[in-house]
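1. Let me see the structure of the following:
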Amino acid sequence: MNIEKILNGISYKNPYNEPLDHIDILGITDDSREVQEGFMFIAVNGEKIDGHQYIDEAIQNGASVVVGERPEPLEKSVYLSVEQSKSVLGIIAKNFYDTTNNKQQIIGITGTNGKTTTSYMLKAALEAQGYQCGVVGTIQNIVNGQAFKTINTTPNPLKLHQLLHKSEDDVMIVEVSSHALKQDRVKGVIFDVAIFTNLEKEHLDYHATMEDYFETKYQLFKQLKKNGLAIVNRDNSWGEIVYRRLKEQSYVLKTISTESDASILLNIEQSTIQFSGGKAIPFELKMPGEHNRLNAAMTLLVCEHFRLNREKSMDVLRHFASLPGRFESIHFPGNKRIAIDYAHTTKGIIYCLKAARECNAKRVIHVFGFRGNRDESKRADMLINSAIYSDQYILTLDDLNEQTEEEMIQVLYDYHEKYGHSQGKIIPDRTLAIKEAIEAADEGDIVLVTGKGHESYNQAFQLGTNSDRETAEKIKQAVKDMTV
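-> Here you go, the predicted model:
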C-alpha cells in the first residue's frame, strides 16, 4: 500500500524531506522482530520497553520506513516524526487494513464485570439465528470459527485491526478494557453497538481515581457511530451518568434495570423479565446469579436490534451453560461441588456468593486472595463481604506480580486480623487451600474459588497443578481413588 494512504489523518513531520510518493509499504509492526523487507516500523515508547531502542534491529530486518518520536537520520530508511507513536498506531492500522470498509457489525462491551459472559451470550444468541460471530476478549480470540490464544483482554491496535481485516464473520464482539481505551488500543475502530455493563472499584492502581476510570470507560461511546445502538445498565450510579449523557445524543439508547424505568425491567426475586410496553414473563437461566440475568438482558436488547425472534433468543439464553472460569462447577462424590469464577472485585464476589446460595447450598466456603502489586483499595471490601456472605473463608495466594510470597502472606494476615472473623483462616498455598475447603465441605455445600477463573497459575504450588480447575480435578480423582 502507498505510504500516503497509510499516513492519511496523521499529523507527522518529515524532518529530512525524504521523498515519499514512491514508497509502498508491505507490512506494519511495532515489534522489530516481526519486521520484514518493505515494512513500516513504529517505535513506541511503552510502559516497560522503548521501541526506539530497536530501530537499528528493525532496519537490519528490512524496515523501509520508521515512525517515531525522536527524529534521527537513517541511512537505509525514511524517518517520520510524530508527537506520540502510541496514539497513531490505530490510525496507521485502520488505514493499512482498510477496516472502515469492513461489512461486519462491531459490538464493543465495556465495564468492570460481565464483559466476557455477555460476549459469549451474544455469540450464542446470534449464531442460533444465522449470524457467524467472532470474539475478541479475555478467554480467547475467535475469528472465522478459529480460536487463538490471547494475552490481553483487548489486543494492541495493530493486532486488533488485523483481526478485523481477516474476519469474514457477520459480527465481531470486542471486549474493551479500560487499559485498552486509555492506551488507544481500539483507536480507529468505529462501533455499531456499545454496551456499558457496570462500574465499580477496580484498577485504581492504574487510574488513580474512579472519575478517571469512568471517563476512560466512557470513551467507548465516543467511538460509536452516529445512530448506533447504546446499551446501558442503569442499576449502577455510573451507568446512570452514562444514560443521562447519552439520552441527548444521536444514538439509539436502550437500558436495563431491576429498579428504574428501562427498555428491559428485571424482577430478580420473581425471575421475570418485562420488555417496554409488555407484560412480565418468566425468565430463569441455567447460569445462576443476578449478574447473569443482567448480562442476558443486555444480550436480548442486541437481539431486538438485530430483529431476531424474541422467544428463540430467550430460549438460547435460558439454556446457556457456563464458560471456563465463570461459575464453572465440578461435582464431587458426596453431593458437594466446587464453583470456579474469575470474580476479583467486591461486587463480583458478592454476585458469586449469592449465586451459590441460589443453588441451595447448605454452606458456602469461599477461597480467594489478593493480587500482588494491584489495586489495594478493594481488598478490605472483598474480605468484609466474603465474611458476610460466606459461612467460612480461606485466604490464599493469588498472582504475586513481583511481590514476594512472604510479603503477600503478611498482607493476608494483616487483612484477616483487621477485617476477618473466627470462621476464616489462611492457607497460603492455593492448591492446599482448595484441598482443605473441599475436605471441610459436607453434603450440599459449595466451595467457591474466585480470582483466577480460566487463568493459569503464575507460580508453583504444592499439588503441581496449573489452574484452579486442574487442582479441583486432581483432588476429585484422589477422592474417587480412595472410595474405590
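2. make it CA atoms for all contacts and neighbour counts henceforth
-> Will do.
3. residues contacting Arg33?
-> Residues near Arg33 by C-alpha atoms under 8 Å, 6 or more residues apart in numbering: Glu57, Ala58, Asn61.
4. Gly51 now?
-> Asp30, Asp31, Ile42, Ala43, Val44, Asn45.
5. how about 6 Å then?
-> Ala43, Val44, Asn45 (C-alpha atoms under 6 Å, 6 or more residues apart in numbering).
6. now swap in Glu83 and tell me
-> Glu69 are the contacts of Glu83 under C-alpha under 6 Å, 6+ apart.
7. go on, Met172?
-> Contacts of Met172 (C-alpha under 6 Å, 6+ apart): Ile106, Cys133, Gly134, Val135.
8. Give me the next element, helix or strand, following the one helix or strand it maps to.
-> If you go by DSSP states H and E, Met172 is part of strand 171-175. Per DSSP H and E, the first helix or strand lying C-terminal to strand 171-175 is helix 178-182.
9. Do a quick rundown of the strands in the stretch 201-350 of the chain.
-> 224-233, 252-257, 264-267, 272-275, 281-282, 328-332, 336-341 (DSSP state E, counting those that start in this stretch).
10. one more, for comparison:
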Amino acid sequence: MILDGSALRDVLGVEVPEVQVSAVTNDSRAVSPGSAYVAIKGFTTDGARFVPQALEQGATLIVADHPIDGAPTAVVPDTRAAMARLAVAVNGDPSKDLTVYGITGTNGKTTSSYVLHGILSSAYGAAKTGLLSTAEIIVGTERRPAVRTTGEAPLVQGTLARMRDEGVQYVVLETSSHGIALQRVAGTHYAAALFTNLSRDHLDFHPTMEDYYLTKRRLFEWTDGPKLANSDDPYGARLADEVSGTLRFGTTTAADYQAVAIEQTSAGTDFVLRTPTMELPLHMPLLGDYNVLNVTGAAAIALETGMDPDILQRAVADIPQVPGRFERVPNDKGFEVIVDYAHTDVGLAAVLDVARAVTEGRVIVVYGAAGRRDPAKRPKMGAVATQKADIGIITTDDSYDESPEAIAAEVKAGAPDHEVILDRREAIERALATAKSGDLVLIAGKGHERVQHLPDGDIDFHDATVAAELLSERG
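-> As a prediction, this is how the structure comes out:
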C-alpha cells in the first residue's frame, strides 16, 4: 500500500517530507521507484554511503539516524525499529490476518518448524500453510531457499503479505535471537510460541548467555496465545516459571505435555503423548530422542491451538524429511551416509548419539567449526567427536575471513587423534573410502546449506550433493 506524508509521520513518529512510499528496503540495490531506503549502520559498513545510489534508483525517502544533505530524510532514533514499522505498514500489517507460530531456541528450531509445518499442511492442506525457516521459505506449494534464519523486516513482512494474498492461513516463523534483537520480526503478531532449548552459541553477537536467553524470552512476552517451553532444558524450565501462561513439554513429570513409552524402531519412533486430558499414541518417521522433543513441542502447540487429536496422529505419522537434519544420502554401498546441520557441541553430541543407536558398525564423522563464531566451542566440538565417534575427520566449515588452518587447530585441541583434511570434498571422500558395510558416515555442520564461505570467496557446496557424487564415482 502507498503511505503519504501523514501516514509516514504516524508510523515513524518524526517529521517526514511530503512524499509517498510504496516499499521499504535497507539494500540500495533493491531500491525501486517509490521506495524508502533505510540507511542502517551495519557491522561492516554504513548504509548512508549508498544514499546516492538509492536516490538514483528512485527512492523517495531516506530514513537515517542523522540528517543527510540533499536527500528527503526522516531522522529517527533507531533505524532498525523504523524499518520494521515501515515494513509492517507498507504491507498492510499482514500477520494480523494470519495465524503465526513462532519457534525459537538454539538446537531443534528448524526441525521443529518443519515438523509443525508438516503437521499443519497435513491437517489443513499445503495451500493454506507457509514456512519461513533457516532452510527454506515455503508459500503454499512453492518452495525456495532461505538466505538466513530470520530475514530482514522487509523480507519477513513482504513474505507474510504474499502468503496472506495467496490464501495461506497458518504460518510457521523460525525466529532467531538475531531476528528478535535486530528488529527483523518486530510488529509481527504471534498466535503461539515454542521454545526448544538454549545452549552456547552466538556469543560473538550476544555478550553473555543471560543476554542470549533474555532475547529469546521476548518472543514469549510478545505472544498472547499458547506458549510451550521444553522443561527438559534448564532455560526452558526457567522460561515457564518466568512468563505467565507458559506450558511445559518434555519427558519429565513436570511437563504438561509429556512424552512417555518411547520406542525406537527401524521405521522411526513410537511414543505416547500424555496431555492434560488424554494419552495419545504417536508414530513419527524420525529417529532420536531430540526429535521426540521436537515432535512433542509441535504436537502440543497444534493441540493447544485446536487441532483434533485424530488428525494430529495421522499428521505426525506423515512428517516429511527435514532438509539437512539427519538426512540420508541413498546408496548401495552397505553403509549409511547422513548429512546434518549440527554445528555446536550440544547438537553434534545429540546427532552422534542417534547415529550410534542405529549403527551396528563404526560411526565416522566429518566435522569442523565456523569462523566468526564463538571460538570457545571449537575444542568442545573436537572433544564430543572424540568421545562419541569411532573415527573423526576435521575439515573446513564456513571459515569466512578466518584461517581454516587456525580453526582446525583449535578443533583438534579437543581431538588430538583426529585427522585434518581442510578441503571439505576431500574430507568427505576420505570418510566414504574408509567406510565398510554396517558403518555410518556423518557429515556434520552445514546440513541444507548450498554455499561455503571461505577467505578467498564463496563457493557452491552442498554436502548431500557432494556425497552423492562421490558415491557415484566409486562405482
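11. before we move on, back to that, now the contacts of Met172 of structure 1 as JSON lines including secondary structure and distance to Lys187 of structure 1?
-> Below are those laid out as JSON lines (DSSP: H, G, I helix; E, B strand; the rest coil; distance: C-alpha to C-alpha, whole Å):
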{"residue": "Ile106", "secondary structure": "strand", "distance to Lys187 of structure 1": "14"}
{"residue": "Cys133", "secondary structure": "strand", "distance to Lys187 of structure 1": "22"}
{"residue": "Gly134", "secondary structure": "strand", "distance to Lys187 of structure 1": "19"}
{"residue": "Val135", "secondary structure": "strand", "distance to Lys187 of structure 1": "18"}
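12. With respect to Phe275 of structure 1, which of those residues is nearest?
-> Nearest to Phe275 of structure 1 among the contacts of Met172 of structure 1, counting by C-alpha to C-alpha, is Ile106 at 24.4 Å.
13. The closest one and Met314 of structure 1, how far apart?
-> 22 Å (C-alpha to C-alpha, to the nearest Å).
14. ok, back up a step: top of the contacts of Gly51 of structure 1 by neighbour count?
-> Ala43 (26 neighbours; other C-alpha atoms under 10 Å).
15. Spit out the contact partners of the equivalent of that one over in structure 2.
-> Aligning on TM-score structural alignment places Ala43 of structure 1 opposite Ala39 in structure 2. Counting by C-alpha under 6 Å, 6+ apart, Ala39 of structure 2 touches Gly47, Ala48, Ala64.
16. How about the most centrally placed residue in structure 2, nearest residue that isn't a chain neighbour?
-> Nearest residue to the geometric centre of structure 2 (C-alpha atoms, centre = their mean): Thr134, 3.8 Å. Counting by C-alpha to C-alpha, 6 or more residues apart in numbering, the nearest residue to Thr134 of structure 2 once its immediate chain neighbours are dropped is Thr149, at 3.9 Å.
17. Need the counterpart of that neighbour in structure 1.
-> Thr149 of structure 2 maps onto Thr153 in structure 1, by TM-score structural alignment.
18. Asn141 of structure 1 versus its match, what's the distance?
-> From Thr153 of structure 1 to Asn141 of structure 1 the distance is 9 Å (C-alpha to C-alpha).
19. Would you mind finding the match for Asp10 of structure 2 in structure 1?
-> Checking TM-score structural alignment: Asp10 of structure 2 goes with Asn8.
20. now swap in Arg29 of structure 2 and tell me
-> Under the alignment (TM-score structural alignment), Arg29 of structure 2 maps onto Arg33.
21. so when I look at its match, I'm seeing a helix, right?
-> Yes. Applying DSSP: H, G, I helix; E, B strand; the rest coil, one finds Arg33 of structure 1 inside a helix.
22. The stretch 251-400 of structure 1: helices as residue ranges?
-> Using DSSP state H, counting those that start in this stretch, the helices found in the stretch 251-400 of structure 1 span residues 290-305, 310-318, 346-358, 379-389.
23. what's the closest of these to Asp261 of structure 1?
-> helix 290-305 (14.1 Å).
24. what's the mean distance for the closest one versus structure 2?
-> Superposing on structure 2 and averaging over aligned pairs (mean C-alpha distance after the TM-score superposition for structure 1), helix 290-305 of structure 1 comes out at 1.1 Å.
25. any idea which element Asp414 of structure 1 lies in?
-> Counting by DSSP H and E, Asp414 of structure 1 is part of helix 405-419.
26. and the next element down the chain from that helix?
-> With DSSP H and E, the next secondary element past helix 405-419 of structure 1 is strand 424-426.
27. what distance separates that next one from the middle of the whole chain?
-> 30 Å (C-alpha atoms, centre = their mean, to the nearest Å).
28. now swap in stretch 352-370 of structure 2 and tell me
-> 22 Å.
29. Check stretch 215-224 of structure 2 too.
-> So, by C-alpha atoms, centre = their mean, the centroid of stretch 215-224 of structure 2 is 17 Å from its chain's centroid.
30. go on, stretch 214-221 of structure 2?
-> On C-alpha atoms, centre = their mean, the centre of stretch 214-221 of structure 2 falls 16 Å from that of its chain.
31. mind listing what's buried in it?
-> Thr215, Lys216, Arg217, Leu219, Phe220 (16 or more other C-alpha atoms under 10 Å).
32. Using JSON lines, lay out the contacts of Met172 of structure 1 together with neighbour count and distance to Asn466 of structure 1.
-> Listed next are the contacts of Met172 of structure 1 as JSON lines, based on neighbours: other C-alpha atoms under 10 Å; distance: C-alpha to C-alpha, whole Å:
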{"residue": "Ile106", "neighbour count": "22", "distance to Asn466 of structure 1": "34"}
{"residue": "Cys133", "neighbour count": "27", "distance to Asn466 of structure 1": "30"}
{"residue": "Gly134", "neighbour count": "28", "distance to Asn466 of structure 1": "28"}
{"residue": "Val135", "neighbour count": "27", "distance to Asn466 of structure 1": "25"}
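33. Just to be sure, Met482 of structure 1 is in a helix?
-> Yes. The assignment for Met482 of structure 1 is a helix, going by three-state DSSP.
34. ok, Val337 of structure 2 - contacts?
-> Arg328, Val329, Leu440, Val441.
35. please redo it, this time with the cut-off set to 8 Å
-> Counting by C-alpha under 8 Å, 6+ apart, Val337 of structure 2 has contacts Arg328, Val329, Pro330, Asn331, Leu440, Val441, Leu442, Ile443, Ala467.
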